[in-house]
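Novice: Let me see the structure of the following:
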Amino acid sequence: MNSSDFYLLLADLILITHALFVVFVVVGLILILIGGACSWSWVRNPLLRLSHLFAIGFVVIQSWLGAICPLTMWENMLRKKAGGVGYQDTFISYWFEKLLYYQLPQWIFVVAYTLFGALVLVSWFWVRPRSFR
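Specialist: You can find the predicted model right below:
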């Protein structure tokens, strides 16, 4: 494996991590709400819920500050080191890029992330987590 392939592999791993982060945040909220209605005890796990709240909180604050996601920056840096310009060459990067990155005005993302974050915060009260003891 040459260095270019290695950088592309690392970039793809970061992209997969990014996708899993998105799945954790989005599907996590859906499962928390369904789990609350179905009395699933695991959705009240305080560590899970705090991790979920922190994850979306990070995204919301980052969007308010107009910052680029660190995962996106690292991935692009690795793709450039591999000789690319970002989001080309590999199958994984092509499809995940289509699923994760949309070309819309920044304010739409700020509003969407803020509303989603507010819903996660409200879910904290709808489906109360157990205490940390």
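Novice: When you work out contacts or count neighbours from here on, use the C-alpha atoms and nothing else.
Specialist: Will do.
Novice: what about the helices in this protein?
Specialist: Using DSSP state H, the helices of the chain run over residues 3-38, 46-65, 70-81, 91-100, 106-126.
Novice: Check which residues of the shortest one are buried.
Specialist: To tie it back to what came earlier, the one meant is helix 91-100. Buried residues in helix 91-100, counted by 16 or more other CA atoms under 10 Å: Ile92, Ser93, Phe96, Glu97.
Novice: now the other sequence, so there's something to compare against:
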Amino acid sequence: MLLRLAADAVLIGHLLFILFVVFGGALAFRWRWVALLHLPAAAWGFCIEISGRICPLTYLENQLRRAAGQAGYSESFIEHYLLPIIYPQSLTTDIQYLLAGAVLLTNTVIYSRILSRNRQHTK
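Specialist: The predicted model follows:
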């Protein structure tokens, strides 16, 4: 029971991390220090997507599920949980590149606006 709860906690943490990677830059509008946490997280998310590798949190969740007597899954977190919701087909390298590009573009826009706002305040 405890291992299953731990696997579920990793799952929730993984989802929150993905949301932070994609949208965390928006928090830096309000709290500048968030950028110190967000930029490395966004870089990690970008690298995982562009390289086609599987996030270590997926391995951890699977290990905990197997230890709890549940079946793990062979694909990545995105393929297993998010892809069926967002995309009707399997995750492909092209889709991973698209996701990586979306992370990069979203955060480039957000941080460009933050830098622009900061420059206006210093004038």
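Novice: wait, which of the buried residues of helix 91-100 of structure 1 is closest to Leu33 of structure 1?
Specialist: Set against Leu33 of structure 1, the nearest of these by CA to CA is Phe96 (26.4 Å).
Novice: from memory that closest one sits against Thr17, does it?
Specialist: No: because the distance of 10.7 Å does not satisfy CA atoms under 8 Å, Phe96 of structure 1 is recorded as not touching Thr17.
Novice: can you list the buried residues of helix 91-100 of structure 1 in TSV and add distance to Val22 of structure 1?
Specialist: Converted to TSV, the buried residues of helix 91-100 of structure 1 look like this (distance: CA to CA, whole Å):
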residue	distance to Val22 of structure 1
Ile92	16
Ser93	15
Phe96	11
Glu97	13
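Novice: between those residues, which is closest to Val27 of structure 1?
Specialist: Using CA to CA, these come closest to Val27 of structure 1 at Phe96, 16.7 Å.
Novice: Let me see the contact set for the closest one.
Specialist: Phe96 of structure 1 is in contact with Leu15, Ile16, Ala19, counting by CA atoms under 8 Å, 6 or more residues apart in numbering.
Novice: So which of those residues is the closest to Phe58 of structure 1?
Specialist: After measuring the contacts of Phe96 of structure 1 against Phe58 of structure 1 - CA to CA - the closest member comes out as Ala19, at 15.6 Å.
Novice: Translate that closest one into the numbering of structure 2.
Specialist: Using TM-score structural alignment, the partner of Ala19 of structure 1 in structure 2 is Leu15.
Novice: go on, Glu75 of structure 1?
Specialist: By TM-score structural alignment, Glu75 of structure 1 lines up with Glu61.
Novice: How about the most centrally placed residue in structure 2: what's its closest non-neighbour residue?
Specialist: Among the residues of structure 2, the one closest to the centroid is Ile18, at 2.3 Å (CA atoms, centre = their mean). Among residues not flanking Ile18 of structure 2 along the chain, Gly45 sits closest, at 7.5 Å (CA to CA, 6 or more residues apart in numbering).
Novice: Distance check, whatever residue of structure 1 lines up with that neighbour against Gly117 of structure 1.
Specialist: Aligned counterpart of Gly45 of structure 2 in structure 1: Val59 (TM-score structural alignment). As judged by CA to CA, to the nearest Å, Val59 of structure 1 and Gly117 of structure 1 stand 8 Å apart.
Novice: Of those two, which one has the most company?
Specialist: Between Val59 of structure 1 and Gly117, counting by other CA atoms under 10 Å, Gly117 is the more crowded of the two (24 against 19).
Novice: residues touching the alignment partner in structure 2 of that one, list them.
Specialist: Superposed on structure 2 with TM-score structural alignment, Gly117 of structure 1 falls opposite Leu104. Counting by CA under 8 Å, 6+ apart, Leu104 of structure 2 touches Ala42, Phe46.
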